[in-house]
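Asks: what follows is a predicted structure for the sequence shown.
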Amino acid sequence: MNVTQMSCCPKRSETEAVLVYILLSSISVLTAALNLLVIISISHFKQLQTPTNLLLLSLAVSDFFVGLVMCFQILLSDSCWTLGDRMCTLYGVLDYIITSASVGTMVLISVDRYVAICDPLRYSDKVTVRGVVVCSGLCWVCSLLYNSVVMKENITQPGRYNSCSGECVIVINYIAGVIDVMLTFIGPVSVIIVLYLRVFVVAVSQARAMRSQRSGTFLAKRSELKAAKTLGVVVVVFLMCLCPYYCSTLTSQSSSFSATTVPLESWLFYFNSCLNPIIYAFCYPWFMKSVKLIVTLKILRSDSSETRIL
């Protein structure tokens, strides 16, 4: 496969470089900090450790790593990769693993909401804390193994596709690229859309049934409907940020990834990881309550994990 030749160290004006670094550093720190608050909240407070919230925890972990991965890009000196070929490969592999894990977690969230809304009577039997932990763990393990195979050549021979010093290029062959797009974009996104369309239809009909106060109809709880609405926003925002990233991949002539020239659609995907905790802040009262306890260090009390948050 031919790799597009690029300038390894394009020059920027000092003012432009400072503005870009300040902006990206702010997004990186904010992304890591906000998602760390989500991780601490759900991990610490026992009342928050529901199946749905554990899926949000898995998503927050991937979003937290996105914030850290952004630091690799910010550490570049004048748009040159100065961290060596091995770190270049590590950066590329982490980027792919996090993307796959995020998409997989979104599928699990869609399944969770589908069961909660469409089969509320058996939700507690079908969706358990243990089951969610196992599924989330498998999602991460499969993402790690899958991307290790896809990027085997880059891992075994770091820097093999670099054309000059200061460049960081990751390349996967055409067949692997097509399979990757099918498994990590087209397939999962199709499942997410189908499930949430079904959830939307059922939620609307149940909302009407609640307003008309029909008896004898088994309906999902209002809290489940609210959670479906909130997570629906998360899913829609995720798809809006993800689609440009993969559409760019589909329209490009080569399956290459360059750390020294990260396109706008990649930053849009990264920024999505910052938006999720902001959505929680507006839609989940428990998140703001837990943040106050964390910031005021009240979680250091011995019995703080038993605090009523909901």
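Replies: Cool, the structure landed. These numbers come from a predicted model, not from an experiment.
Asks: C-alpha only now, for contacts and for neighbours.
Replies: Will do.
Asks: ok, P51 touching V129?
Replies: Yes. Between P51 and V129 there is a contact under C-alpha atoms under 8 Å: 4.9 Å.
Asks: try this one side by side with the last:
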Amino acid sequence: MTSTAASCLLFLTMNSFDEAELCFPELLNSSCRKTMRPHSVSILTYILLSSISLLTVTLNLLVIISISHFKQLHTPTNLLLLSLAVSDFFVGFLMFFQIVLIDGCWLLGDFMCILYYVLDYIITSASIGTMVLISVDRYVAICDPLHYPNKVTQKRVKICVCLCWICSAFFQILLLKDNLEQPGRYNSCFGECVIVINYIAGLADIFVSFIGPVTVIIVLYMKVFVVAVSHARAMRSHIAAFPLECSVSVTANKSELKATRALGVVIFFFLVCLCPYFCVSITGQDSLINASTAAFVMCLFYFNSCLNPVIYAFFYPWFRKYIKVIVTLKILQPGSCETNML
């Protein structure tokens, strides 16, 4: 082979290799490069994220159908769980966008990029707001049980949930205003999906969406825990002293304590899964951590939405019973919404 032919072959090989690394091979000078990783790793990541996404959507859809359809579940606390399930349901769909970004290329255009970020921010903010409402609900139920039915009504909870979602949408749209006005303005190459938030707005977002709500959640649940322990001791003493006179109020208290414990587990795992993501954002070390750590933080963040329905199934027998009714299609029978499983 002549030196000229060898040079041509080398050039063609290098050119095809470079094109294989580009998100848009036809845009040689302006296309972003793909994230190169072993094929087996990419396939495993696709399968894992797709499975989690499908499971998240399916499980939360069961929660949404259960609470929406069966009238017996239309309680203030369950309405809050419904709001949380809706946000988790959409998180499952947003994970498909993460699957698109596995190789580091965004192929859906600038508008879909900013739409993804807006929805992601709104859903995350609404989830955190719903967790605050759940903490307030448990605080009133345990610390002021006599006034709970009057203070926490279905109408008030619906108003609070609607305000939570509306305020989340308004705040996050305001936060991303510059990015919405000109989608893709901060992209350095084609195939990139980047947004930029100024320092002051980012700081405000961290305080409003994370530090403030988490502080409220922790303080309220610490108070709930102290009161719940004292209530549990009082109930044990009452049952020991009057074993034949277990009143309805004692049964009701047990039910509230059980619900508080279950929702406490939900909040605990929510904070465990959420804190690493926001801690990276607060410290500003997101550019220093490696790709594996960043992927783990994001997967942990999204996995929480899949975990919540599993917690309900573990703690709530009624949830398992209603799921059986839904899966066996008995929900299609006339009058199924009146089914009593409690």
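Replies: Yep, it's here. Note that the coordinates shown come from a computational prediction; the quantities given were computed from them, not determined experimentally.
Asks: quick revisit: who's more crowded, P51 and V129 of the first structure?
Replies: P51 (19 against 16; other C-alpha atoms under 10 Å).
Asks: all helices of the second structure, in order?
Replies: Remark: helices assigned in the second structure by DSSP state H are 3-21, 39-69, 76-100, 109-143, 148-151, 154-175, 177-181, 199-206, 212-241, 248-283, 291-315, 317-327.
Asks: which residue range of the first structure does the shortest one align onto?
Replies: Right, helix 148-151 of the second structure. Per the alignment by TM-score structural alignment, helix 148-151 of the second structure matches residues 123-126 in the first structure.
Asks: give me the mean deviation of that stretch from the second structure.
Replies: Taken over the aligned residues, the distance from stretch 123-126 of the first structure to the second structure averages 0.2 Å (mean C-alpha distance after the TM-score superposition for the first structure).
Asks: who touches that stretch?
Replies: With C-alpha atoms under 8 Å, 6 or more residues apart in numbering as the contact definition, stretch 123-126 of the first structure has outside contacts at V115, A116.
Asks: buried residues, it. List them.
Replies: Using 16 or more other C-alpha atoms under 10 Å as the test for burial, stretch 123-126 of the first structure gives Y123.
Asks: swap in stretch 227-236 of the second structure?
Replies: So for stretch 227-236 of the second structure, counting by 16+ other C-alpha under 10 Å, buried means V227, A228, H231, M235.
Asks: could you do stretch 296-310 of the first structure as well?
Replies: For stretch 296-310 of the first structure, the neighbour count (16+ other C-alpha under 10 Å) marks I299, S305, I309 as buried.
Asks: ok, stretch 234-245 of the first structure next?
Replies: Buried-residue list, stretch 234-245 of the first structure, by 16+ other C-alpha under 10 Å: V234, V235, V237, F238, L239, C241, L242, C243, P244, Y245.
Asks: returning to that earlier point: which of the helices of the second structure sits closest to E192 of the second structure?
Replies: Between E192 of the second structure and these, the tightest spacing by C-alpha to C-alpha is seen for helix 109-143, at 8.6 Å.
Asks: so the residue most central in space within the first structure versus I193 of the first structure, what's the distance?
Replies: Closest residue to the average C-alpha location of the first structure: S102 at 3.7 Å, with C-alpha atoms, centre = their mean. S102 of the first structure sits 16 Å away from I193 of the first structure, going by C-alpha to C-alpha, to the nearest Å.
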